[in-house]
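Here is my input, please return the structure:
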Amino acid sequence: MSRPASLHDAAIADLAGITARHPAVFRALPPARLRSIALFLAAAGLLGYGLWRLEFAPARLASGFGQLVHFLGLMLPPDPGSWSRALLVLRGLAETLAIAFLGTLGAAAIALPLGFLAARNTSFNRLVHFLSRRVLDGIRGIDALIWALIWVSVVGLGPFAGVLAILTSDIGTFGKLFSEAIEAADRKPVEGVAASGGGRLHGIRFGVLPAVLPVMAGHVLYMFESNTRSSTIIGIVGAGGIGLMLSEMIRTLEWGAVSFIVLLILVMVMAIDAVSGRLRAALIGRR
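As a prediction, the model looks like this:
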């Protein structure tokens, strides 16, 4: 107990010297604390400005909830109106599912080699790595709805434009996810291939690819589930699928048909989520 006490007494005796040698520690507000306070005030100011600029009002929000309850009442019970319309809805759902599947599969196939070029440990050189990253960033920076508008203008209305929109949008996302998975792969299999006399391509084929394929497949399954919802939205701009029919039902105030379509979309997404969850578990070795 004597040593800590003596150190404490020595520190108290030399307090002026310690303060002179470490002034930042003894300030009332250290620089790190000042930066934290400044960032908090800036965020609070930005939040307040956003609420004011967007005319946020609790009264409008409360009245909006009341209107939402009214619309939900109009949507019950779900009713397609006729068997012929129900068949058209099911056909639109099948088309939406096909758009999501083909777009996701095509994007994954194209993004696979791009992911290897964009990964630091498998790219040819720094220039290729940099350019690949920037191309993927540029593609990913444009939303699927914008790509749908572009492809509708290029190839016309219909599901083909929807497939191209999903495909183009997902190339950037898959490329980034694939490259990060490749960079995080264990280097020991690659070193083992090199020690056995294999070249760089052999190391990628037999060392990196088997390790990252389950991760990539999990990303593809998740994006397929997400694209099922996205392909519903892009259909509103004429890119095929159930979205256009849903938009028409809303414009004509046929709320029973709207709730019927929304209910079927939810069921489809839940079914895809259950199946993809099982497949992802199987890929990583869980039952």
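
CA atoms for contacts and neighbours, from now on please.
OK.

What strand or helix carries the most centrally placed residue in the chain?
Centroid check for the chain by CA atoms, centre = their mean gives Thr173 as the closest residue, at 7.6 Å. Thr173 is part of helix 159-183, with elements assigned from DSSP states H and E.

Pretty sure the residue nearest to the centre of the chain sits against Leu136.
Yes: taking CA atoms under 8 Å as the definition, Thr173 is a contact partner of Leu136 at 7.5 Å.

if we can go back for a sec, run the chain-centre distance for the following helix or strand past the helix holding Thr173.
Scanning forward in sequence from helix 159-183 by DSSP H and E, the next helix or strand is helix 188-195. A distance of 33 Å separates the centroid of the chain from that of helix 188-195, by CA atoms, centre = their mean, to the nearest Å.

Next, the angle helix 159-183 makes with the biggest helix by length in the chain.
Using DSSP state H to define each element, the chain has its longest helix at helix 83-118. Using axes from the mean of the first three to the mean of the last three CA atoms, to 10 degrees, the direction of helix 83-118 lies 40 degrees away from that of helix 159-183.

One more, so I can put them side by side:
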Amino acid sequence: MNLTQSQIEAARAQVPLAFQAPLPVRIRRYALWTFLIGLFCWCLYDFDMSPLRIWEGLGRFGRVLSFMFPPHVWDNWADFAEILNGLGETLAIAFLGTVLGAIFAVPLSLLGAKNIIKKSILRLTVRRGFDVIRAFETLILALIFIRAFGLGPLPGILAIAVSEIGTFAKLFSEAIENTSEKPVEGVKASGGSRLQQIRFAVAPQVNPVILSILLYNFESNVRSGTILGIVGAGGIGFLLSDRIAAYKWDEAWSIIFLIIVMVYIIDWLSGLIRSKVIGKWDGAK
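Okay, here's the model as predicted:
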């Protein structure tokens, strides 16, 4: 029996309680919202986020912005070449860290996928290892590696690589678990080994996803590489930190602008690669 909207409204007017959630459910909802709102307000108070402090901070921020304009324009090649070298170093750090992380993550992701490894103890142990690796922030890893290997790009590369091993392995294993078993059964029925099943049935399904993850994380690692440079892991971040420490705000803004341009170009190229390469995989299905 289909009821019209007018009939539903009439029934709602006659027995409004029948259209409401049960009382215990409503009490739990009100209690949850009260707790969340109270926690939010308490955090604002505890962190001294008062309107007066925010207003004063905005005033000081405006003065800093005024020092950034007009932006600095380098009038000699030697100074500008130093900035370009820093940008290239940051790009190289992000690229090498992403590639190294992916190289180690691919075999680990196979060990963490339940449709590849049937033994739950081994799989769960590997999965918990992913969680342990991802628990360390890239910046913390960079500080540790700086103490071990000294200043320069190497600590930044290792920090990104180690951090990405945990991230990539988790994402890759989840992509592998979401593949269809029908191609695997086809390769298996034709006499293919377990390795051939992975190579010819699983890999073609996950390759577009893996490529998309790699491209996105590479873009993210370019931004992370800038932050790592501030703590001494090389790249443009070190030059940016040096300009800020020297109160050369106009040069700092020019460097920030170049970083934005670099990230935009990388994003554009990544989108182009996705459309070209992943589009071919989609067309082959």
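
Send over the TM-score of the superposed chains.
Superposed pair, TM-score by TM-score structural alignment, normalised by the length of structure 2: 0.88. Supporting alignment: 264 aligned residues with a CA RMSD of 2.0 Å.

hmm, back to that, check the spacing between the residue nearest to the residue nearest to the centre of structure 1 when sequence neighbours are not counted and Ala38 of structure 1 real quick.
Nearest non-adjacent residue to Thr173 of structure 1, counting by CA to CA, 6 or more residues apart in numbering: Arg140, 5.9 Å away. Here the criterion is CA to CA, to the nearest Å. By it, Arg140 of structure 1 lies 32 Å from Ala38 of structure 1.

Likewise for Ser276 of structure 1?
45 Å.

and what of Glu248 of structure 1?
Glu248 of structure 1 is 49 Å from Ala38 of structure 1, by CA to CA.

same deal with Gly141 of structure 1?
30 Å.

Quick one: map Leu253 of structure 1 onto structure 2.
Counting by TM-score structural alignment, Leu253 of structure 1 lines up with Tyr247 in structure 2.

ah, wrong one, I meant Leu112 of structure 1
With TM-score structural alignment defining the correspondence, Leu112 of structure 1 maps onto Val106 in structure 2.

Please name the residues that touch the residue nearest to that match when sequence neighbours are not counted.
In space, and not counting its chain neighbours, Val106 of structure 2 is closest to Ala169: 6.4 Å by CA to CA, 6+ apart. Contacts for Ala169 of structure 2 (CA atoms under 8 Å, 6 or more residues apart in numbering) come out as 102, 105-106, 108-109, 112, 130.

now swap in Trp249 of structure 2 and tell me
Taking CA under 8 Å, 6+ apart as the test, what Trp249 of structure 2 contacts is 64, 67-68, 243.

That one and Val202 of structure 2: what is the separation?
Here the distance between Trp249 of structure 2 and Val202 of structure 2 works out to 52 Å (CA to CA).

And for Phe168 of structure 2?
Counting by CA to CA, the gap from Phe168 of structure 2 to Val202 of structure 2 is 17 Å.

who has more neighbours, these two?
Phe168 (27 against 23; other CA atoms under 10 Å).

Now the more buried one: closest residue in space that isn't a chain neighbour?
Distances taken as CA to CA, 6+ apart place Ala105 nearest to Phe168 of structure 2, at 5.7 Å, with adjacent residues excluded.
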